[in-house]
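> based on what follows, work out the 3D shape:
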Amino acid sequence: MVSTRIAARALDFGVIRTEFALSEDYPADAVEQARSAVDANAADRVDRTDLPLVTIDPPTSMDLDQAVHIAKTDSGFVVSYAIADVGAVVVPGSALDIESRKRGQTFYFPDGSLPLHPRELSEGSASLLPDQVRPAALWTIELDATGEPTKFGVARALVRSVARFDYQGVQAAAAAGTLHPSIAALPEVGKLRSEAAIARGAIELKLPDQEVVGSPGQWTIELHPHTEADDWNAEISLLTGMCAAKLMIEAKVGLLRTLPPPDREALQSIRRTASALGVTWADGRPVGELLAALDPNSPASLVLMTEATTLLRGAGYAAFDGQLPELIEHGGIGAPYAHVTAPLRRLSDRYATEVCLAVSAGTDIPAWARDALPELAELMRGSDSTANKIDRACVDLTEAVILANRVGEKFQAVVVKEADGKRDADVFVANPPIAARCTGKPPEGQMVAVELAVADVAARSVVFAYSG
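You can find the predicted model right below:
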């Protein structure tokens, strides 16, 4: 973790909440329904509290959607992945259901979250907290020795997590050879799935995330690089989403997360950038394979991966019932995919999981889930757009506050995108870790000195200048 450790003066993220008309307050009747929620499918559950599941989440998270157990077998692996069964505790048409549909997902701010469901539910009775018996949708996925699924299904179960871990802890335990037995095979399965992703043409970017962290009066920007543990855990979630998509496609009913294949013009652009940076790209080599092989710490890699974000535009949702949509694949994953692993934080997962449970069991899909699919596609598009804008607004505000008293100072920056006549260049300053526009014509892929020209808190704007 790279930290600025630069204290920002008091930041008011409430301004951003107001801008997006967001409130943490739930209607009183919805809160009461969350407090008194009961498992509507208790009679249908298999008792799997014998399975020593564990959770892997950020250290402060309480809304734990997923718990995992991986067993190594003579022929491969068995992945058990328990997902909080929100569909069993939210009554269709209730005040709780109506309010969660308005929100679409949990919105995250540096000073707290605005949850999809009241905390009594999302961080309490439905969360897969350790040593608590919980209702879950339990996926069982059998993999061969190469990590490819050979058999899978999902069923309602009672589960109990035996331990909770965070990504850094898992990474450290893996390096020390002390991983919990339930996830001892996670690195092996994660690597196999990552190799399979490259083989099927997936595009996985290893760009570090800018994060606003701290407390009032001490907010900073930190650069959070993706660790192997992040990637291993993500591969289990992706695997489950791909299995869910297969179930729904075979049944010809469901909700897919889609992304068009990379645009030809965007591919040509990234190839030109690679050539200018001296990165060898053999003819016929898939772009995902090239990106996976890059050193994530080099300036050239940062430039190429930033450019590669243009390959992942146009994400959406495709609802279908009876006839498959024209686009069923997710171009970034290289396969059909569905969101099913985060129902405490994302509305669509509750409905997609309900479809998968019915298809897997050979029973009728509940009307409340089936009838909502077309509306969900549009609802989630809007919710995702809001979440992305909130993330960007919080980072932009913090950047402007941190730099407000440093206008005129010089910084070292990597030029990640040169000016093209239509817009300024983009640069990345390492300390503090800030991405911003830059006037002038700095050379792409180079480390240059830039001067801070603008740090406007009210406009949430930071601009650097390059004079050559």
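
> contacts, neighbours, all on C-alpha from now
Fine.

> contacts for the helix or strand hosting Ala234?
For Ala234, the enclosing helix or strand under DSSP states H and E is helix 228-251. Here helix 228-251 makes contact (C-alpha atoms under 8 Å, 6 or more residues apart in numbering) with 56, 81, 139, 141, 152, 167-168, 170-171, 186-187, 189-191, 193-194, 254-256, 324, 335-341, 353, 355-356, 359-360.

> repeat that for 6 Å
Tyr167, Gln171, Gly190, Gly254, Pro336, Tyr337, Ala338, His339 (C-alpha atoms under 6 Å, 6 or more residues apart in numbering).

> looking at the residues you listed, which one is closest to Val89?
His339 (19.1 Å; C-alpha to C-alpha).

> contacting residues for the closest one?
With C-alpha under 6 Å, 6+ apart, His339 has these contacts: Gly241, Asp349.

> wait, a helix at it?
No. Applying DSSP: H, G, I helix; E, B strand; the rest coil, one finds His339 to be coil, outside a helix.

> filter the contacts of helix 228-251 to the buried ones?
Tyr167, Gln171, Gly190, Gly254, Pro336, Tyr337, Ala338, His339 (16 or more other C-alpha atoms under 10 Å).

> to compare with the earlier structure, here is another sequence to fold:
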Amino acid sequence: MPYSHIGVRSSAAQQKLAQALAALSHEFKLPGEFDPLVLAEVDHVIAGHQLPAPDLTALPFITIDPPTSQDLDQAMFLEREGDGYVVHYAIADVPSFVPAGGPLDGETRRRGQTIYTPGNRIPLHPTPLSEGAASLFANDPRSAFVWEIHLAQDGTQTSARVRRATVQSVAKLGYEQAQKMLDAGTAPPAYAGTLGLLAEIGGKRIELERSRGGASLNVPQQEVEFVNGHYVLEFRPGLPIEDWNAQISLLTGMAAAQVMIEGKVGILRTMPAPDDGAIAAYRLQTVALGKPWDADVAYGAYLRTLDTTDPKQLALMHAATTLFRGAGYTPFNGTVPDDVLQAAVAAPYAHATAPLRRLVDRFVLAICAALCAGDDVPGWAVDALTELPEIMNASNQLASRVDRAAIDTVEAALLSHRVGTEFDAVVLAGPKKNGHTTKVGAARSSIQITEPAVTAYCEGDLEPGTVVRVKLVAADIGTRTIAFAPAQ
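Down below sits the predicted model:
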């Protein structure tokens, strides 16, 4: 399905939009340029950096990312082993570039993660590192933490270890590019096997996810892009290769969690199971919208049956967010906590595959490599465990707020010249129980229009899953406000 790019047509609106987006950094107090001391340390570390002795450059790793990405955290090489498989998954070796206790270490703890705004990014690390020396570019030898994960025929993990090694990617692929190569059978011999096995292993890992009760919330992604000098908004349905690629990352995160649990030291990404009330309420919604959730079907398996091109099922996918709440980070040292599950994954899980963009992964990788080698875990990694949850939770909340503000701003700009226009919309949810209102006493429902790709609120108590005709009554770029009312 092609992407739907809808640009801002009015030059005045485009200018006002650019100003509003530029102001997000000030509004949310986002970090600015890196301090000269940080940059000097990065230059010094890069100049003296040594590649690790284990040489895996003969393995044809590839990266698969959004086409414009330059901070490449992961590269993979997949091969058969008897009737099973071996997953070689290389992760950028960020720990070797960040001296413990130095200026860069302190600055990354202040930032927590890379934050994205349309046409801009506030990186966790300076670009000479994140888009240079540590990024897994094609045809450049790079230091990496390389996971070697052995799988049985059905895709279940039989063993896993991680170590530092030198790798070299042979290709930087975008998602669409990789999908087209796979579908057409046109991938070069160097990595055709990896692409074919990605589909095979990814499919089997999805089946295992279903069987263990895991869940993926596959809501079409609403994204802001900067294309040819203009901001655009799109709904981007995920490609199959993105799902398979995500399964390799999930597999690695699960392997990292297992290593740390066995070693009794580390930090997990945890989330409680949905409470009985949330499940009961969601089951009622599935019945009301004509797609009942059978009691003997796990919620993850049920969500994978939803067709988001159907209005009622799209509403159910959005409503399923009520089941995905309470995620956090759980550190431990010496005693494994009782609650180690990430309920959506339905297994213990850790963030371990994006150290260029997320702080906690750097510590997880260092801990896992030490445990696999039988070495002492670095003291700097252990000492950070208690503060990482607060840092990551705060940065996750900030990133979410900035992302929502950017999308709201672009939506208002897209519609600013169309006040008074009527649209067809899908009702995603009725009024919330805590009483979201557009004015005193007035309920409002969540809706989605498709052209342009906008989600918003509409006055009235509307039936979820229905298609309704709505009228745009306000769209203000400065306040990020959009208001709809039922069309007469």
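
> counterpart of Leu22 of structure 1 over in structure 2?
When structure 2 is aligned by TM-score structural alignment, Leu22 of structure 1 is paired with Leu30.

> whoops, Arg271 of structure 1 was the one
So Arg271 of structure 1 corresponds to Arg283, using TM-score structural alignment.

> where's that match, which helix or strand?
Judged by DSSP H and E, Arg283 of structure 2 forms part of helix 276-288.

> average gap between whichever helix or strand comes after that helix and structure 1?
Downstream of helix 276-288 of structure 2, the next assigned helix or strand under DSSP H and E is helix 299-303. Mean deviation of helix 299-303 of structure 2 from its aligned counterpart in structure 1 after superposition (mean C-alpha distance after the TM-score superposition for structure 1): 1.2 Å.

> against structure 1, where does helix 299-303 of structure 2 fall?
The aligned range for helix 299-303 of structure 2 in structure 1 is 287-291, by TM-score structural alignment.

> tell me the angle the longest strand anywhere in structure 1 makes with helix 228-251.
Using DSSP state E, we find that the single longest strand of structure 1 is strand 149-165. Relative orientation of strand 149-165 of structure 1 versus helix 228-251 (axes from the mean of the first three to the mean of the last three C-alpha atoms, to 10 degrees): 140 degrees.

> of the contacts of helix 228-251 of structure 1, which is the nearest to His224 of structure 1?
Tyr167 (11.6 Å).

> gap between that closest one and Gln66 of structure 1?
14 Å (C-alpha to C-alpha, to the nearest Å).

> so where do the helices sit in structure 2?
Taking DSSP state H, the helices of structure 2 run over residues 11-22, 24-27, 36-48, 103-111, 127-128, 175-184, 189-212, 240-263, 276-288, 299-303, 311-319, 359-373, 379-384, 388-415.

> want to try CSV for the ones you listed, with distance to Ala485 of structure 2 as columns?
Listed next are the helices of structure 2 as CSV, based on distance: least, C-alpha to C-alpha, whole Å:
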stretch, distance to Ala485 of structure 2
helix 11-22, 23
helix 24-27, 28
helix 36-48, 52
helix 103-111, 40
helix 127-128, 46
helix 175-184, 38
helix 189-212, 40
helix 240-263, 37
helix 276-288, 24
helix 299-303, 30
helix 311-319, 19
helix 359-373, 43
helix 379-384, 51
helix 388-415, 14
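
> the ones you listed: which one's closest to Gly460 of structure 2?
Of all the helices of structure 2, helix 311-319 comes closest under C-alpha to C-alpha, at 16.8 Å.

> chain center to that closest one: distance?
Its chain's C-alpha centre and that of helix 311-319 of structure 2 lie 21 Å apart, by C-alpha atoms, centre = their mean, to the nearest Å.

> residues making contact with it?
Contacts of helix 311-319 of structure 2 (C-alpha under 6 Å, 6+ apart): Leu289, Leu306, Asp307, Thr308, Val426, Leu428, Gly465.

> nearest residue to the third one in space, please, no chain neighbours.
Same thing as Asp307 of structure 2. Excluding its sequence neighbours, the residue lying closest to Asp307 of structure 2 (C-alpha to C-alpha, 6 or more residues apart in numbering) is Gln313, at 5.9 Å.

> do you know how far that neighbour is from Ala320 of structure 2?
If you go by C-alpha to C-alpha, the gap between Gln313 of structure 2 and Ala320 of structure 2 works out to 10 Å.

> same check on Gly185 of structure 2?
Taken as C-alpha to C-alpha, the span from Gly185 of structure 2 to Ala320 of structure 2 is 36 Å.

> same check, this time on Gln70 of structure 2
For Gln70 of structure 2 relative to Ala320 of structure 2 (C-alpha to C-alpha), the value is 33 Å.

> which of those two has more neighbours?
Comparing Gln70 of structure 2 with Ala320 by other C-alpha atoms under 10 Å, the one with more neighbours is Ala320, at 19 against 16.

> quick one, which of the contacts of helix 311-319 of structure 2 are buried?
Buried, going by 16+ other C-alpha under 10 Å: Leu289, Leu306, Thr308, Val426, Leu428, Gly465, out of the contacts of helix 311-319 of structure 2.

> any idea what the last one aligns with in structure 1?
Under the alignment (TM-score structural alignment), Gly465 of structure 2 pairs with Gly445 of structure 1.

> give the burial count for the equivalent of Glu120 of structure 1 over in structure 2, as a bare number.
Aligning on TM-score structural alignment places Glu120 of structure 1 opposite Pro128 in structure 2. Number of residues near Pro128 of structure 2 (other C-alpha under 10 Å) recorded here: 14.
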